[in-house]
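Undergrad: coordinates only, sequence not included:
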């Protein structure tokens, strides 16, 4: 484990300046009350792509469950809405925990030194209180789900807690991120069906390989700083062979999601249903292939653009799965 440099914690909040890599003109900078901005930035509310990437697997899970059972109800609508609210809150709590854990590294990285804790806008104590508040509200939403989904939701806290430390001991921290970020697929599926089966396991694994794809691209933004301070990532592991790795992650994502669709639709014995549903992984694969063609690991702005485009990529299977409800 590399030595952890110490950065003194500020005694008083500094100017609530925007975070460097946040989109210009985001709603937090424009409309949020000034006192709340450092905390909203700590939760990445000014950069909602992470909340989308946490929420999309939940939509995959509930859609696949409805696809498998052939039924839908208002309870499924609440599963989708509740998972959306929970994704926003838990993403915020996870980012807060990540920044608390990385506070002695973030100040040494150009892209992250403007974050609220290293810049002195929020104290560690204030960040901890903010994190607990977000988790508590998320728990209220989770407890409205059936018991098996509640248990799964509680277990999800384990990978969330481990992830910030993964880059200190493995070249594959993106795997731990994938385990945490795609857990919602299991929760949403089980909230509808009450069971974990082969279809949702395949879907969950597809989500992990998708996370490996997009977060490897994302990690190329920090590869020089990461190498300097001694933390690990798949971007550093693959280096010039990243495009080859992305190709394998693409194939894994499409193949595993296709398997999930086949397993989920098999009891329905409806060929048209299968064909339309398989359009989901096909469309996702097409988008990932487009990203791979544009990828340039030395172009930071392109890496960020491609990473953010995964919201649209992940929503493509949702459109196809939702269309199947009318078949």
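TA: Arrived safely. Quick caveat: nothing in here was measured; it's all calculated off a predicted structure. Numbers count the residues shown, from 1 in each chain.
Undergrad: C-alpha only now, for contacts and for neighbours.
TA: Fine.
Undergrad: Assess the claim that residue 181 and residue 54 are in contact.
TA: Yes - between residue 181 and residue 54 there is a contact under Cα atoms under 8 Å: 5.2 Å.
Undergrad: who's more crowded, the two?
TA: residue 181 (28 against 25; other Cα atoms under 10 Å).
Undergrad: What distance do you get for that one to residue 324?
TA: With distances taken as Cα to Cα, to the nearest Å, residue 181 is found 25 Å from residue 324.
Undergrad: Surely residue 315 is in contact with residue 56?
TA: Yes - if you go by Cα under 8 Å, residue 315 and residue 56 touch, sitting 6.7 Å apart.
Undergrad: Those two - which one has more neighbours?
TA: Neighbour count, other Cα under 10 Å: between residue 315 and residue 56, residue 56 has more, with 28 against 20.
Undergrad: now for the strand or helix carrying that one, which elements pack on it?
TA: If you go by DSSP states H and E, residue 56 is part of helix 49-69. Applying 3 or more Cα pairs under 8 Å, 6 or more residues apart in numbering; DSSP states H and E, one finds that helix 49-69 contacts helix 74-101, helix 173-181, helix 183-193, helix 198-219, helix 242-265, helix 310-323.
Undergrad: Could you tell me the angle between it and helix 173-181?
TA: Computed with axes from the mean of the first three to the mean of the last three Cα atoms, to 10 degrees, the direction of helix 49-69 lies at 60 degrees from that of helix 173-181.
Undergrad: tell me which residues of helix 49-69 are tucked away?
TA: The neighbour-count check on helix 49-69 (16 or more other Cα atoms under 10 Å) flags 49-68 as buried.
Undergrad: what's the answer for stretch 209-226, then?
TA: So for stretch 209-226, counting by 16+ other Cα under 10 Å, buried means 209-223, 225-226.
Undergrad: for stretch 291-311, same thing?
TA: Applying 16+ other Cα under 10 Å to stretch 291-311 flags 291-292, 295-297, 302-304, 306-311 as buried.
Undergrad: just stretch 256-275 next, same as before
TA: Applying 16+ other Cα under 10 Å to stretch 256-275 flags 256-265, 273-274 as buried.
Undergrad: for those residues, which one is nearest residue 13?
TA: Each of the buried residues of stretch 256-275 was scored against residue 13 by Cα to Cα, and residue 257 proved nearest at 46.2 Å.
Undergrad: Quickly note the distance from the closest one to residue 208.
TA: Separation of residue 257 from residue 208 (Cα to Cα) stands at 11 Å.
Undergrad: one step back: now, the buried residues of stretch 291-311 that are in helices?
TA: Taking DSSP state H as the definition of helices, the buried residues of stretch 291-311 contribute 291-292, 302-304, 306-308, 310-311.
Undergrad: Show me which of these is closest to residue 140.
TA: Of all these, residue 140 sits closest to residue 311, with 26.5 Å by Cα to Cα.
Undergrad: what residues are up against the closest one?
TA: By Cα atoms under 8 Å, 6 or more residues apart in numbering, the residues touching residue 311 are 49, 52-53, 56.
Undergrad: mind redoing it with 7 Å?
TA: Listed by Cα atoms under 7 Å, 6 or more residues apart in numbering, the contact set of residue 311 reads 49, 52-53.
Undergrad: Comparison target, given below:
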């Protein structure tokens, strides 16, 4: 893989939504830094948000089956989420490299800035997909079949912002997909609770990615990129609140269909409280730093929901 020099030795630390003191950026050889950024390994929030629907679904399935969590499945989903988040980010940056070069927040990304060549990015993409495929093949046949369909959604997403104001909905279909896989991997069939949890994760993703898109509204308007943040405009708080309310309601129905349990409902309540806190701070003119902080806080929102489901499944061990 070849890398063109960027002319900026601080490029690894220059991305505005990254942590300059991340251990990977400090310790990795300079030649690997652009690829770490390309896979977003220095920004773990992406794989967390891809992972959490998998974990939530697996834990809810365990609770429905009245058994403890499958730690092997949780580990596999972690590896798969990191690999496929990296692959998705690499593909997205490859498709958007010309647009990214025109947007202040993204112009220093490895492909947009020329620090990674398109050919090197494709090779890196293939390598990450092979890791994801190895993980997927560790599950049962139904989960493998469902997992092989998900790349079709991912392929569409980078182009969605060019023809619809709802690219966040396409992202939701992709990021929430683990809500189906976690269930089928353990239960061996696709049940109604998984479908409602998938709906919950889709609404959640549209909501938090709308908040994320608030950072780029000015530049997006200039280059013609569409988003729900631009679509909702001054009604963004109401819209995000409605999306989050749908997510909470769908998660509660999923728990009910799975057989309930007060610990699982407690997780839903904690999740709802966190989303309400986010909504209260969401505004069209919110500062970019605040929008990024709210977006990143969704790791904690998802972990609260997962913790409730995990606790419910653990309760059946005692």
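TA: Done, it's in. All of these numbers come straight from a predicted model, not from anything done at the bench.
Undergrad: What's the TM-score once they're superposed?
TA: Superposed pair, TM-score by TM-score structural alignment, normalised by the length of structure 2: 0.94. Supporting alignment: 309 aligned residues with a Cα RMSD of 1.4 Å.
Undergrad: what's the helix holding residue 56 of structure 1 aligned against in structure 2?
TA: Under the alignment (TM-score structural alignment), helix 49-69 of structure 1 falls on residues 45-65 in structure 2.
Undergrad: repeat for stretch 301-315 of structure 1
TA: Under TM-score structural alignment, stretch 301-315 of structure 1 corresponds to residues 289-303 of structure 2.
Undergrad: wait, residue 203 of structure 2 sits on residue 241?
TA: No - using Cα atoms under 7 Å, residue 203 of structure 2 is not in contact with residue 241, being 10.3 Å away.
Undergrad: Can you tell me the residue that sits opposite residue 264 of structure 1 in structure 2?
TA: Here residue 264 of structure 1 is matched to residue 258 in structure 2, going by TM-score structural alignment.
Undergrad: Leaving out chain neighbours, which residue sits closest to that match?
TA: residue 64 (4.9 Å; Cα to Cα, 6 or more residues apart in numbering).
Undergrad: Distance of that neighbour relative to residue 50 of structure 2?
TA: For residue 64 of structure 2 relative to residue 50 of structure 2 (Cα to Cα), the value is 22 Å.
Undergrad: count of neighbours near the aligned residue in structure 1 for residue 4 of structure 2?
TA: For residue 4 of structure 2, the aligned position in structure 1 is residue 12, judged by TM-score structural alignment. Neighbours of residue 12 of structure 1 under the rule other Cα under 10 Å: 10.
Undergrad: same deal with residue 102 of structure 1?
TA: Neighbours around residue 102 of structure 1, by other Cα under 10 Å: 17.
Undergrad: what's the distance between it and residue 167 of structure 1?
TA: Computed as Cα to Cα, the residue 102 of structure 1 to residue 167 of structure 1 distance reads 10 Å.
Undergrad: circling back: turn the buried residues of stretch 256-275 of structure 1 into CSV, columns for distance to residue 136 of structure 1.
TA: Formatted as CSV, the buried residues of stretch 256-275 of structure 1 follow (distance: Cα to Cα, whole Å):
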residue, distance to residue 136 of structure 1
256, 34
257, 33
258, 36
259, 36
260, 33
261, 34
262, 38
263, 36
264, 34
265, 37
273, 40
274, 40
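Undergrad: And these, which two are furthest apart?
TA: 256 and 273 (17.9 Å).
Undergrad: List just the nearest of the ones in helices among the buried residues of stretch 291-311 of structure 1 to residue 123 of structure 1.
TA: For those, the closest approach to residue 123 of structure 1 (Cα to Cα) belongs to residue 304, at 28.2 Å.
Undergrad: do you know how far the closest one is from residue 238 of structure 1?
TA: 18 Å.
Undergrad: Can you list the buried residues in stretch 110-129 of structure 1?
TA: In terms of neighbour count (16+ other Cα under 10 Å), stretch 110-129 of structure 1 has its buried residues at 111-124, 127.
Undergrad: between the ones in helices among the buried residues of stretch 291-311 of structure 1, which is nearest residue 141 of structure 1?
TA: residue 311 (23.5 Å).
Undergrad: and that closest one, how far is that from residue 11 of structure 1?
TA: 38 Å.
Undergrad: And for residue 205 of structure 1?
TA: Distance from residue 205 of structure 1 to residue 11 of structure 1, by Cα to Cα: 44 Å.
Undergrad: and residue 279 of structure 1, what element?
TA: Here residue 279 of structure 1, judged by DSSP H and E, is contained in helix 271-294.
Undergrad: how big is the angle separating that helix from helix 49-69?
TA: Using the same axes, to 10 degrees, helix 271-294 of structure 1 lies at 160 degrees relative to helix 49-69.
Undergrad: Need the contact partners of helix 271-294 of structure 1.
TA: Residues outside helix 271-294 of structure 1 that contact it (Cα under 7 Å, 6+ apart) are 243, 246, 250, 254, 257-258, 261-262, 265, 306, 313-314, 316-317, 320-321, 324, 327.
Undergrad: Tell me the counterpart of residue 148 of structure 1 in structure 2.
TA: So residue 148 of structure 1 corresponds to residue 142, using TM-score structural alignment.
Undergrad: any idea how far residue 199 of structure 2 is from that match?
TA: For residue 142 of structure 2 relative to residue 199 of structure 2 (Cα to Cα), the value is 20 Å.
Undergrad: For those two, work out which one has more neighbours and name it.
TA: Just comparing residue 142 of structure 2 and residue 199: by other Cα under 10 Å the higher neighbour count belongs to residue 199, 24 against 15.
Undergrad: Surely the more buried one touches residue 250?
TA: Yes - the pair residue 199 of structure 2 / residue 250 is scored as a contact, 6.4 Å apart, by Cα under 7 Å.
Undergrad: residue in structure 1 matching residue 274 of structure 2?
TA: Aligned by TM-score structural alignment, residue 274 of structure 2 pairs with residue 287 of structure 1.
Undergrad: Neighbours of its match, how many?
TA: 18.
Undergrad: Does the match of residue 264 of structure 1 touch residue 65 like I think?
TA: No - the pair residue 258 of structure 2 / residue 65 is not scored as a contact, 8.5 Å apart, by Cα under 7 Å.
Undergrad: closest to residue 86 of structure 1 among the ones in helices among the buried residues of stretch 291-311 of structure 1?
TA: residue 311 (17.2 Å).
Undergrad: quick one: the strand or helix carrying residue 134 of structure 2 to chain centroid distance?
TA: Element membership of residue 134 of structure 2, judged by DSSP H and E, is helix 118-136. Averaging C-alpha positions (Cα atoms, centre = their mean, to the nearest Å) puts helix 118-136 of structure 2 18 Å from its chain's average.
Undergrad: The very next helix or strand once past that helix - contacts with which helices or strands?
TA: On the C-terminal side of helix 118-136 of structure 2, the closest following helix or strand by DSSP H and E is helix 141-163. Applying 3 or more Cα pairs under 7 Å, 6 or more residues apart in numbering; DSSP states H and E, one finds that helix 141-163 of structure 2 contacts helix 71-95, helix 167-175, helix 178-187.
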